[in-house]
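In: One predicted model, sequence on top.
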Amino acid sequence: MSLRNSILIIAIILLVDQFVKIYIKTNFVYGEAGQIDVTNWFKILLIENEGMAWGTKIPGEYGKLILTIFRILAVFGIGYWLYDASRKHSSRYLMVAIALIFAGAAGNIIDSVFYGVIFDDSYGHLSTMFSDQPYGSWFHGKVVDMLYFPICEGHFPDWLPIWGGQPFKFFNAIFNIADMAISTGVGILIVFNKKAFAKKTAVESYKPSQE
């Protein structure tokens, strides 16, 4: 698979990811008030987080800035990994996986870098794009999430220690297209590990790549 095709995958995912985020951000109110039930197990619900899994934050005044800079550096590293894999004519599995991970990471970085100065907040009203009163500053934007799959919910059995009788939901995470791309890329590396990292024979290495 060529580097050009990998870049095409990245561009498509970024466009879809940002289109969905901007649409949701400007047409949904934060939290339950803006929820749409697509099915019993699939809902559209706008939330925002600091950019880490499960809404985790790095404490301190510069925690968000540190996270954003770290993620930017990580994307540069992933970009070099993609270039190097292309130069070595690596397998299609590896190229697709890296492209997906790169696109997902870049998509969330766009939120973190720009959204704080582009949008106002979504609490109790619809957000405005290019607002005169943005909710944040450069590198301090929040990542927009909206895909919610509470497939089943109920209560833990009373006899269960600690959690007995408490409510639960599965699947409780809310995520976005970029998160899906990262998870899919990592999944490919795990499930198709041998094919992704297969080494070409000496004869194959001298043939032009057909991928």
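Out: Arrived safely, thanks for sending.
In: From here on, just use CA atoms for contacts and neighbour counts.
Out: Noted.
In: And the helices in this structure?
Out: Here the chain has its helices, by DSSP state H, at 3-27, 63-87, 92-110, 116-118, 177-191, 193-196, 202-205.
In: Which of those helices has the highest mean neighbour count?
Out: For these, ranked by mean neighbour count under the definition mean count of other C-alpha atoms under 10 Å, the leader is helix 92-110 at a mean of 24.
In: what does it rub up against?
Out: Residues from elsewhere that reach helix 92-110 (C-alpha atoms under 8 Å, 6 or more residues apart in numbering): 1, 6-7, 9-11, 13-14, 17-18, 51, 68, 71-72, 75, 78-79, 81-82, 85-86, 143, 177-186, 188-189, 192, 195-197, 211.
In: show me what contacts the residue positioned nearest the centre of the chain?
Out: By C-alpha atoms, centre = their mean, the chain has its centre lying nearest to D179, at 2.3 Å. Residues in contact with D179, defined by C-alpha under 8 Å, 6+ apart, are 104-105.
In: Check it against this one:
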Amino acid sequence: MSLKKASIIIILILLIDQISKIYIKTHFQLAETVEVFTWFKIHFIENDGMAWGTKLSDFFTFISDKSAKLFLTLFRIVAVTGIGFWLVDVTKKKKSKILVFAIAIIFAGALGNILDSVFYGVLFSGSNMQIATFLPEGGGYAEVFHGKVVDMLYFPIWSGVLPEWLPVIGGKYVSFFDPVFNVADVAISTGIGILIVFNKKAFKDSSKTETPYSELHNNQA
């Protein structure tokens, strides 16, 4: 797969991701929910940290939330830059299409969430008890690099008490699936999943070709 095709995939994912986030941000209040199906809801939350809202300051108590957020955003920028160089490298070396596609969608997802972290704080007002406005007169809800990632996809597929006969977890209340995520998260998870499931195909060296039998026979003659 060429870099041009990979770029088109990246742009498409970014457009879907950002359009969905901007729509939610400008039409929903924080924690507002719309039920699409019983197993799928649009539920607006904002993630100030890593996966499932975890913050670096939760692990390193000597770091303030503001400093932890800045460090996390800068780390994400460095990481996505590295992924970008990796993508360019594999396309130049004409690696497998599976590998290029996986890296491209991981890059798109990571970049999509970085845009939230870097710019959303200055572009939008807060969403708590109100619908946010774009480019508010009094300024945004946070400084640059301190924005929150917009999440909205929620799949509460099943919840209930597990049978008592199950070892360890029997009798406990379980809810599946609790995390709320976005299109960018889907892209990252899908890309990583492809690299894990199709590991051998993704990382095979397509530049190496077997010597045809006829050519081998002629050389021996």
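Out: Nice, I can see it. In this text the structure is predicted, and so the values were computed from the model without any measurement.
In: one step back: aligned counterpart of the residue nearest to the centre of structure 1 in structure 2, please.
Out: When structure 2 is aligned by TM-score structural alignment, the residue opposite D179 of structure 1 is D185.
In: same check, this time on Y148 of structure 1
Out: Taking TM-score structural alignment for the superposition, Y148 of structure 1 sits opposite Y154 in structure 2.
In: Do I have it right that its match meets F181?
Out: Yes. Y154 of structure 2 lies in contact with F181 (C-alpha atoms under 8 Å); the separation is 6.8 Å.
In: ok, so what distance separates G124 of structure 1 from L46 of structure 1?
Out: Noted for G124 of structure 1: a distance of 12 Å to L46 of structure 1, by C-alpha to C-alpha, to the nearest Å.
In: Give the residues shared as contacts by these two.
Out: When C-alpha under 8 Å, 6+ apart defines a contact, the residues bordering G124 of structure 1 and L46 alike are 29-30.
In: Mind checking which of the two has more residues around it?
Out: Neighbour comparison, G124 of structure 1 and L46: the larger count goes to L46, with 27 against 12 (by other C-alpha atoms under 10 Å).
In: number of nearby residues for the match of Y148 of structure 1?
Out: There are 20 residues near Y154 of structure 2, going by other C-alpha under 10 Å.
In: corresponding residue for G79 of structure 1 in structure 2?
Out: For G79 of structure 1, the aligned residue in structure 2 is G84 (criterion: TM-score structural alignment).
In: Please name the spatially closest residue to its match (chain neighbours excluded).
Out: F107 (6.6 Å; C-alpha to C-alpha, 6 or more residues apart in numbering).
In: residue in structure 1 matching the one you found?
Out: Residue mapping for F107 of structure 2 onto structure 1 gives F102, with TM-score structural alignment as the criterion.
In: cool, and V36 of structure 2?
Out: The criterion is TM-score structural alignment: under it, V36 of structure 2 has V38 as its aligned partner in structure 1.
In: just checking, its match touches I44?
Out: Yes. Between V38 of structure 1 and I44 a contact is recorded at 7.1 Å, counting by C-alpha under 8 Å.
In: higher neighbour count, those two?
Out: Comparing V38 of structure 1 with I44 by neighbour count (other C-alpha under 10 Å), the higher total belongs to I44, at 20 against 10.
In: Return the residues in contact with the more buried one.
Out: Listed by C-alpha under 8 Å, 6+ apart, the contact partners of I44 of structure 1 are 35-38, 146-148.
In: who wins for neighbours among these?
Out: Within these, most neighbours by other C-alpha under 10 Å means M146, with 24 neighbours.
In: quick one: that residue from L8 of structure 1, how far?
Out: Using C-alpha to C-alpha, one obtains 25 Å as the distance from M146 of structure 1 to L8 of structure 1.
In: Then R87 of structure 1?
Out: Distance, R87 of structure 1 to L8 of structure 1, using C-alpha to C-alpha: 17 Å.
In: now swap in G164 of structure 1 and tell me
Out: The spacing between G164 of structure 1 and L8 of structure 1, counted by C-alpha to C-alpha, is 49 Å.
In: same check, this time on T56 of structure 1
Out: Distance of T56 of structure 1 to L8 of structure 1, given as C-alpha to C-alpha: 32 Å.
In: wait, what's in contact with the residue nearest to E153 of structure 1 when sequence neighbours are not counted?
Out: Taking C-alpha to C-alpha, 6+ apart, and ignoring the residues beside it in sequence, E153 of structure 1 has K169 as its nearest neighbour in space, at 4.2 Å. K169 of structure 1 is in contact with 150-154, counting by C-alpha under 8 Å, 6+ apart.
In: how big's the offset between the longest strand seen in structure 2 and structure 1?
Out: In structure 2, with assignment by DSSP state E, the single longest strand is strand 40-47. Average distance, strand 40-47 of structure 2 versus aligned residues of structure 1 after superposition (mean C-alpha distance after the TM-score superposition for structure 1): 0.3 Å.
In: Tell me the residue in structure 1 aligned with P136 of structure 2.
Out: The pairwise alignment with structure 1 assigns P136 of structure 2 to S131, based on TM-score structural alignment.
In: Roughly how far does its match sit from L189 of structure 1?
Out: Remark: distance between S131 of structure 1 and L189 of structure 1 (C-alpha to C-alpha) = 41 Å.
In: how close does the match of Y148 of structure 1 sit to F107 of structure 2?
Out: As it turns out, when the distance is counted by C-alpha to C-alpha, Y154 of structure 2 lies 23 Å from F107 of structure 2.
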